[in-house]
Each structure stands twice: as structure tokens, then as C-alpha cells.
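Engineer: generate a structure from the sequence data that follows.
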Amino acid sequence: MPRINVKDTNVHERTFNGKDGKQQIIREQRASLDLGDGYELPFRVGLGTGAVHPVGAYDISPESFSLGRFGDLELSRYLKLVPVKVAAPVATKVA
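Structural biologist: Presented below is the predicted three-dimensional model:
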């Protein structure tokens, strides 16, 4: 299953003037998509006004998927990431 990996909490901000002349800020965080083949594909996760994702592994929330105007699968501009829960190690009793 594809995994999203966030390796740091650095936020990249870009500012520009919108069509209305007001200053706009784009906030992004870098992440990578791991397809399980040993290669990770870097990409940017748009944060909007949301919180920074802590370092860790994530799945993409089903809320981030939708059908487009012509029935195509689309991803939301602002992905919702769900932390992957790591199973706690099972303690073994030594006799």
C-alpha cells in the first residue's frame, strides 16, 4: 500500500499578490510517496491554514478523494493525512 512519509516539519511559504491586489500566502510541507518499490517520489503537501504534519508515516484519508466533472478520480488540493499506527511490540515471556 502506498505510504506518505513526512521527514521534517519545515514549512515553505510563498507570497504573491492575488488578482484583487491582496497579498496571498501559500504554505506547503514537503513529503514523499513510497510505493513500496524502494524509490520515494517527493512532492508538496498544501497546508492552507492547517497545522504542520509531524514527522512520520501517513495514509491518505478517503476524504481526499473525489470524482471529477467527467467521472475521473481526483485528489484534493489539500490532502488530509492520517497517521499510520505502528503496532506495539509483543512482549514474550522467557521461562
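Engineer: from here on, just use CA atoms for contacts and neighbour counts.
Structural biologist: OK.
Engineer: counting by contacts, list what the helix or strand hosting residue 4 packs against.
Structural biologist: Here residue 4, judged by DSSP states H and E, is contained in strand 3-6. Secondary-structure packing of strand 3-6 (3 or more CA pairs under 8 Å, 6 or more residues apart in numbering; DSSP states H and E): strand 23-34, strand 56-60.
Engineer: one more sequence to fold, the one below, so I can look at both together:
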Amino acid sequence: MPNVIVKTAQVDETINQKSGAIIRSQTAGLDLGNGFHLPFRVGLGKRPAYPAGNYDIDPKSFALNGYGDLTLGRYVDLVSVDHKPAPAGK
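Structural biologist: Here you go, the predicted structure:
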């Protein structure tokens, strides 16, 4: 799976001109393995920012559109690969 790199926990906030809602996002880079990072925005909603680190895209973030094509959901969830979960029972 491609590696997602978050370089900073900085959150970008913009105001939707129509609704007045605050749109929170964070910039990440998708490493496709060719030495270049494809920048993209991770929508946060009210969720906290992701700390700097390396991530995978959570499989729950993938969906099918009305035509059966693979898409990403409105909010892409990231799963840290830098921090492994603690072993069960500890």
C-alpha cells in the first residue's frame, strides 16, 4: 500500500463562502515509491490533526461510487505505521 507522509501537524482552516462553515484540513504527501510525493489534503472535520509521521490509508476510507468505481470517502482516515499498538494484555 502507498505510504502517506505527514510532515507537520499544522491545520489549515478556510471558511466556506456559502455556508460560513470552517473547513479544517491538513496537507500530506502520498509516496508512490518513485521518489516523488503527491501532495493532497486530508479533511479533518472536527477531528484532531495527525502528528508528523508515516501512515497507511485506513481500508475503511475506500468506497465504491454509483458506477462501481473505487473512490476515497469524504474523510480519509490514516493509520500510523510509526507506532505499533501495544501487545494485548499489557
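Engineer: mean distance, the helix or strand just after the strand holding residue 4 of the first structure to its aligned residues in the second structure?
Structural biologist: Sequence order places strand 11-17 as the next helix or strand after strand 3-6 of the first structure, per DSSP H and E. By mean CA distance after the TM-score superposition for the first structure, the fitted strand 11-17 of the first structure averages 1.2 Å away from its aligned residues in the second structure.
Engineer: and strand 11-17 of the first structure, how far out from the chain middle?
Structural biologist: 18 Å (CA atoms, centre = their mean, to the nearest Å).
Engineer: please apply the same query to stretch 69-76 of the second structure.
Structural biologist: That offset, for stretch 69-76 of the second structure, works out to 11 Å (CA atoms, centre = their mean).
Engineer: repeat for stretch 26-38 of the second structure
Structural biologist: Centroid separation for stretch 26-38 of the second structure versus its chain: 12 Å, with CA atoms, centre = their mean.
Engineer: start and end residues in the first structure for it, please.
Structural biologist: The aligned range for stretch 26-38 of the second structure in the first structure is 29-41, by TM-score structural alignment.
Engineer: can you redo the helices and strands packed on strand 3-6 of the first structure as CSV with distance to residue 67 of the first structure and mean neighbour count?
Structural biologist: Formatted as CSV, these follow (distance: least, CA to CA, whole Å; neighbours: other CA atoms under 10 Å):
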stretch, distance to residue 67 of the first structure, mean neighbour count
strand 23-34, 22, 17
strand 56-60, 16, 18
